[in-house]
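1. just to be clear, the model below is a prediction. Sequence and coordinates:
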Amino acid sequence: MEMWLGYMQLILHGAWITIQLTVYGCAFALAVAILAGLGRISPYAAVRWISVGYIEFFRGTSIFVQLFWIYYVLPLMGFTLSPMQAGVLALGLNVGAYGAEVVRSAIQAVDEGQKEAAVAVNLTGYQTMRHVILPQAFVIMLPTFGNNAIELLKGTAIVSLISLSDMTFQAQVVRAQTGNTAIPFITILFLYFAIASVISFAVRSLEKRLSRGLDGVRA
């Protein structure tokens, strides 16, 4: 029994690494998605091209290759990252590319009347985007962002390939040391589900709260 308790502690330590990867990766992905999404609708062609290039590249290539390139190739160019930094960067850039299209479509989904009203009260373009468009668009984005966050959570398992001791890595360690596959992998199965459930609940709660604040604003 003591042996298995020790192994469970290993897996729980891995769960903490997974949670950190998810939180940091989601924060980075959100920032990247907003920047790239705004870039997609920029009036400047060069900004649009850069945004489209980033989105298509990271959506069109394997996250496994992206992770290995960031962790193993960047050091050859003088940029050495820790496994955690490489994992966050790869996950954030990959999920952010999908999120950028969500940002673009949500902004374009805001009723034109809202933009016209902002112009009528002499708001600048920045003020219109900051105070009128983005608050409404963010509510539209939230459900898909929640799905993207869960996809990022599940994607954290790839960091075990660069020896970062997340849940999947620790489950593999327990399996190698005990010869038992069922217990460690059933354990992380439920842990992934529990974390995903917390994300879903948090996103739904935030969506309800923000939607109440916009009652009567959206057409």
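-> Looks like it arrived, so ask away. Numbering: from 1, shown residues only.

2. use CA for all of it now, contacts and neighbours both
-> Will do.

3. give the buried residues for whichever strand or helix holds Gln85.
-> Element membership of Gln85, judged by DSSP states H and E, is helix 83-109. For helix 83-109, a neighbour-count test (16 or more other Cα atoms under 10 Å) marks 83-107 as buried.

4. just stretch 130-147 next, same as before
-> 132-143, 145-146.

5. let's see which of the residues you listed end up in helices.
-> Among the buried residues of stretch 130-147, DSSP state H puts Leu134, Pro135, Gln136, Ala137, Phe138, Val139, Ile140, Met141, Leu142, Pro143, Phe145, Gly146 in helices.

6. which among these gets closest to Gln177?
-> Among these, Gly146 lies closest to Gln177 (Cα to Cα), at 36.1 Å.

7. who touches the residue nearest to that closest one when sequence neighbours are not counted in this structure?
-> In space, Gly146 comes closest to Val203 once its chain neighbours are excluded; the distance is 5.9 Å by Cα to Cα, 6 or more residues apart in numbering. Residues near Val203 by Cα atoms under 8 Å, 6 or more residues apart in numbering: Leu142, Pro143, Gly146.

8. buried set for the strand or helix carrying Leu35?
-> Of the helices and strands defined by DSSP H and E, Leu35 is found in helix 2-40. Residues 7-8, 10-15, 17-40 are the ones in helix 2-40 that count as buried (16+ other Cα under 10 Å).

9. against that first model, consider the following:
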Amino acid sequence: MTSALFTSWFLPGVWITIQITLLSALLALVVAFVVGLARTSEVWIVRFVAGCYFEVFRGTSALVLMLWLAFAFPLMFGWQFVPMASGIVALGLTYGAYGSEIVRGALQAVPPAQREAGIALSFTKMQRLRKIEIPQAWPEMIPPFNNLLIELLKGTALVSTIAVADMTFAANISRLASNESAPAYTLLLLSYFVIAFVLTRGMRLLERRAKAGVGQKPESSGWLRRRLKPGAANDFARSQGAGGLG
């Protein structure tokens, strides 16, 4: 891959991939909470509608939905999405459906005694959600949300099929222009890995802060756990609290 192809195609493609990932994740997060909360509603029709949404989008291909929004939707309704918007909406709606199951499961995992305490305090349903259930469920949502975010990142490669110049599209253009497949696709693999690694580190930090916010002890880093002998973690913590070896 020449430097001209790298600067004119691949680097802009990286930025487009990041934008699609973040915007799709934001839409998916909103959809996940709206549908997830609706699936825990006490009103059966609300649960039914939310359940239908979940089943429809869980059983629908994100690629097919993307193609439908880009090419069929304008013919049926006379209004056309920008290609990048088609990708964002398709990914956000699809992964939001998966995220709604995470929200529902985490909320139902909150101990019933916590809800009963809220009822005893005369909290409304929204007050119980805002002050009791969501704060306790949020730390449990983050690890599966992290996995879903990485899957969404990898799913952004689908937008290349509707001519959005993301990293995958740029890598294909570079391969065709330079007739060099190995450098283009190796760089593409490494780029996805680097972005996924950064996103994972950010989500791990968010998880530790969320657990600390509800009084849970954050997990120590993996390298520290591996290097400490069994039973030595408390000694290490005491030595750090006492100023270490000095």
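-> Ah, there it is. All figures in this text were calculated on a predicted structure; none of them were measured in a lab.

10. before we move on, the earlier item: chain center to the helix holding Leu35 of the first structure, what's the gap?
-> How far helix 2-40 of the first structure lies from its chain's middle: 9 Å, per Cα atoms, centre = their mean, to the nearest Å.

11. quick check: angle from that helix to helix 83-109?
-> Helix 2-40 of the first structure runs at 40 degrees relative to helix 83-109, counting by axes from the mean of the first three to the mean of the last three Cα atoms, to 10 degrees.

12. name the helices or strands packed onto helix 2-40 of the first structure?
-> The contact analysis (3 or more Cα pairs under 8 Å, 6 or more residues apart in numbering; DSSP states H and E) places helix 2-40 of the first structure against helix 45-60, helix 83-109, helix 134-155, helix 167-178, helix 182-213.

13. give me the angle between that helix and helix 182-213.
-> Interaxial angle, helix 2-40 of the first structure versus helix 182-213 (the same axes, to 10 degrees): 40 degrees.

14. just to revisit the earlier point, pull out the buried residues from the next helix or strand after the helix holding Gln85 of the first structure.
-> With elements assigned by DSSP H and E, the helix or strand that comes after helix 83-109 of the first structure is helix 112-120. Neighbour counts using 16+ other Cα under 10 Å place Gln114, Lys115, Ala118 of helix 112-120 of the first structure among the buried residues.

15. also stretch 150-168 of the first structure?
-> Within stretch 150-168 of the first structure, the residues scored as buried using 16+ other Cα under 10 Å are 150, 152-160, 162, 164-168.

16. what sits against the residue nearest to Leu11 of the second structure when sequence neighbours are not counted?
-> Spatial nearest neighbour of Leu11 of the second structure, chain neighbours left out: Met167 (7.9 Å); criterion: Cα to Cα, 6+ apart. Met167 of the second structure sits next to Phe10, Leu11, Pro12, Gly13, Val14, Ile16, Thr17, Ala157, Leu188 when contact means Cα under 8 Å, 6+ apart.

17. which contacts among those residues does the first structure share?
-> For these, the contacts that are reproduced in the first structure, applying both residues aligned by TM-score structural alignment, their matches' Cα atoms under 8 Å, are Phe10, Leu11, Pro12, Gly13, Val14, Ile16, Thr17, Ala157, Leu188.

18. so what does Phe6 of the second structure match up with in the first structure?
-> Aligned counterpart of Phe6 of the second structure in the first structure: Met8 (TM-score structural alignment).

19. any idea how far the residue nearest the centre of the second structure lies from Ile18 of the second structure?
-> A centroid search over the second structure (Cα atoms, centre = their mean) returns Leu149, at 2.6 Å, as the residue closest to the centre. Distance, Leu149 of the second structure to Ile18 of the second structure, using Cα to Cα, to the nearest Å: 12 Å.
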